[in-house]
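Chemist: mind looking at a prediction? Sequence and model below.
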Amino acid sequence: MTITDFDFICQILKTRSGLLLTNDKAYLLESRLLPVARKWKLATFDDLVRLIRTKNDEAVIRDVVEAMTTNESFFFRDTKPFDQFKQICLPAMLKARAAQKTLRIWSAACSSGQEAYSLAMILSEMGAQLNGWKIDIVGTDLSQEILNRAKEGMYSQFEVQRGLPITLLVKYFQQTGDRWKLSDTIRNKVQYREWNLLNDPAPLGKFDIVYCRNVLIYFDQPTKSKVLAGIAKQMPDDGFLFLGGAETVLGISDKFQLLPGQRGIYGLTGGIKAPTAFGAAPATPRA
């Protein structure tokens, strides 16, 4: 792989997905794109680059971008953000939205759906407390292939063992051979849309709670700022934003500030309230 070819593909990735690759990631680029080359009946990475340069085929470029997108996800990942959802966000929103009885949640860069379905299971466990409420959970990702997996709701033994409490596995999944199928009850609570975070999210509508976890770490600072600004426009003053444990808004955006006494959960600047005002609910069950 030449430096020119590496830079050419890196520019496509940054423009199309915001993904920023450093020079030491050349091995990763080649290893992930060789299967794409074979899919298009090409022998080498160099042949793939040549094809893109000469024909600029949108389908090939799409495959390249999707191959380089990290799709790491698992149920109740890191636990804390789901405890915060139950203990802080929901009590606040149930009180603030008592008249409208509507709530919208966005799982951005949702990958194969585990995050969105984890939220759906928490809501399902609340039972009659949510009678009469209209709750939308929207999962988005730029990869149509991974969204198809999410919609199917079929997971391997390894995937359901990563963070999913055994009580919820038994209650909401049915074993099919060596895989586990999520029940329609939970799958129907989530709708999926193909969406690129680099685009203006206005067409998706407003969201009371946004999960955008472990995504910004792949972007440069201007892209992070752009994404956060877009999310801020789609949130009400009392909304909540979840970022990953290694992510922050410091030095990137003045639209959000950390919720007092919490980690990884943000509100719009000037609009957040201390979580102690809402009380606490039991923690998310653990395996």
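Modeler: Everything's here; your move. Since the structure is predicted, the reported quantities are computational estimates derived from the model, not experimental observations. Residues are numbered from 1 along each chain as shown.
Chemist: CA atoms for contacts and neighbours, from now on please.
Modeler: Noted.
Chemist: quick one, strands of the stretch 1-150 of the chain?
Modeler: With DSSP state E, counting those that start in this stretch, the ranges of strands along the stretch 1-150 of the chain come out as 102-107, 134-141.
Chemist: export those to JSON lines and tack on mean neighbour count and distance to residue 205?
Modeler: Compiled in JSON lines, the strands of the stretch 1-150 of the chain are given as follows (neighbours: other C-alpha atoms under 10 Å; distance: least, C-alpha to C-alpha, whole Å):
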{"stretch": "strand 102-107", "mean neighbour count": "20", "distance to residue 205": "9"}
{"stretch": "strand 134-141", "mean neighbour count": "20", "distance to residue 205": "10"}
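Chemist: identify the residues contacting stretch 195-203?
Modeler: Contacts with stretch 195-203, where a contact means C-alpha atoms under 8 Å, 6 or more residues apart in numbering, come from 16-18, 108-109, 140-142, 223, 226-227, 230-231, 233-234.
Chemist: then this one, side by side with the first:
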Amino acid sequence: LGWAIIEALLNPETWFRRDRPTFDTLGGELLPALSRARTGQPVRVWSAGCSTGQEPWSIAMAALDAGAPVEIVGTDLSQRALEKARTGAYTGFEIQRGLKAETMLRWFDQADDAWIAKPQLRATVHFARANLLDPPTDDARFDVIFCRNVLDDVDPARRSQVLDNLERRLVDDGVLFLGPDEKIEGDSVAFRAVSGRRGLFVKAPSAIRRAA
């Protein structure tokens, strides 16, 4: 009963390439630069609060279009959302919400009344259940973290806890994407906003020194 209540309270709203300028920045600038800097190593991306998977699949499309090797992890608290994300299958309405016909046909196969992510997309993404309030229990770190349109649904008293956990997962020259209208309130020692790029943050030097 407890989990049924939690599932009912979670916000599953998402769509492909939500806030398109974010994905233009990711595929056109960020991933190519990180790929050059990580010679021989894939760029590691975490989609935190990925809901039913449209965001990590959108990240995968941007990476493959850019020719950047990536490893993408999508996590969510909702087991129901993750079950759908893992299928990579979406209705016609869901797939057209954010994707042009050309993109749909390039990255998804139609099967009956569903559109299913192609193998090359599926090979880049792994899904797992995670609570953003839980501190990291391993040493896994990421070059890019997406945590977009998630903080507004977190108790304001606990947002700093989520941001601290995200900072621990981010490499020293890594970047964090929040929603375009989301801000980090207060005097954060963990992240610094990138001027002219809404929702884009880098790990602050003070956070790097603190971890040293």
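Modeler: Yes, it's here. Remember, predicted model here, so these are calculated numbers, not experimental data.
Chemist: out of the contacts of stretch 195-203 of the first structure, who has the most neighbours?
Modeler: In terms of neighbours by other C-alpha atoms under 10 Å, the contacts of stretch 195-203 of the first structure top out with residue 109 at 27 neighbours.
Chemist: now it. Nearest residue, chain neighbours left out?
Modeler: residue 141 (4.5 Å; C-alpha to C-alpha, 6 or more residues apart in numbering).
Chemist: likewise for residue 5 of the first structure?
Modeler: Looking at residue 5 of the first structure with C-alpha to C-alpha, 6+ apart, the closest residue is residue 49, at 6.8 Å.
Chemist: show me the contacts for residue 109 of the second structure.
Modeler: 115-118.
Chemist: so what corresponds to it in the first structure?
Modeler: Using TM-score structural alignment as the criterion, residue 109 of the second structure maps onto residue 174 of the first structure.
Chemist: if we can go back for a sec, wait, which of the strands of the stretch 1-150 of the first structure is closest to residue 154 of the first structure?
Modeler: Closest of the strands of the stretch 1-150 of the first structure to residue 154 of the first structure is strand 134-141, at 16.1 Å (criterion: C-alpha to C-alpha).
Chemist: and the closest one, what does it pack onto?
Modeler: Secondary-structure packing of strand 134-141 of the first structure (3 or more C-alpha pairs under 8 Å, 6 or more residues apart in numbering; DSSP states H and E): strand 102-107, helix 114-125, strand 190-194.
Chemist: among those, which is nearest residue 136 of the first structure?
Modeler: Taking C-alpha to C-alpha, strand 102-107 is the member of those nearest to residue 136 of the first structure, at 4.7 Å.
Chemist: onto which residues of the second structure does the closest one map?
Modeler: Strand 102-107 of the first structure lines up with residues 42-47 of the second structure when matched by TM-score structural alignment.
Chemist: run a quick neighbour tally on residue 199 of the first structure.
Modeler: Neighbours around residue 199 of the first structure, by other C-alpha under 10 Å: 13.
Chemist: re earlier: state the distance from the residue nearest to residue 5 of the first structure to residue 7 of the first structure.
Modeler: Relative to residue 7 of the first structure, residue 49 of the first structure is positioned 11 Å away (C-alpha to C-alpha, to the nearest Å).
Chemist: look at the two and report which has more neighbours.
Modeler: The neighbour comparison of residue 49 of the first structure against residue 7 (other C-alpha under 10 Å) goes to residue 49, with 20 against 15.
Chemist: and residue 95 of the second structure, what pairs with it in the first structure?
Modeler: If you follow residue 95 of the second structure across to the first structure using TM-score structural alignment, you land on residue 160.
Chemist: wait, doesn't its match sit right on residue 168?
Modeler: No: look at residue 160 of the first structure against residue 168 with C-alpha atoms under 8 Å: they stay out of range, at 10.0 Å.
Chemist: looking at these two now, which is surrounded by more residues?
Modeler: residue 160 (20 against 17).
Chemist: gap between residue 130 of the first structure and residue 230 of the first structure?
Modeler: 29 Å.
Chemist: again with residue 79 of the first structure
Modeler: Noted for residue 79 of the first structure: a distance of 26 Å to residue 230 of the first structure, by C-alpha to C-alpha.
Chemist: hmm, back to that, just send the strands of the stretch 1-150 of the first structure back as TSV, with distance to residue 244 of the first structure too.
Modeler: Formatted as TSV, the strands of the stretch 1-150 of the first structure follow (distance: least, C-alpha to C-alpha, whole Å):
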stretch	distance to residue 244 of the first structure
strand 102-107	13
strand 134-141	17
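Chemist: what does residue 232 of the first structure correspond to in the second structure?
Modeler: Per TM-score structural alignment, residue 232 of the first structure is aligned with residue 167.
Chemist: that match touches residue 188, doesn't it?
Modeler: No: under the criterion of C-alpha under 8 Å, residue 167 of the second structure makes no contact with residue 188, lying 10.8 Å away.
Chemist: who has more neighbours, those two?
Modeler: Here residue 167 of the second structure and residue 188 are compared on neighbour count by other C-alpha under 10 Å; more neighbours surround residue 167, at 25 against 14.
Chemist: who are the contact partners of the nearest residue to the more buried one once chain neighbours are set aside?
Modeler: Counting by C-alpha to C-alpha, 6+ apart, residue 167 of the second structure lies nearest to residue 190, which is 6.2 Å off, once chain neighbours are set aside. Contact analysis of residue 190 of the second structure by C-alpha under 8 Å, 6+ apart lists 163-164, 167, 203-204, 206-207.
Chemist: go with 6 Å
Modeler: 203-204, 207 (C-alpha atoms under 6 Å, 6 or more residues apart in numbering).
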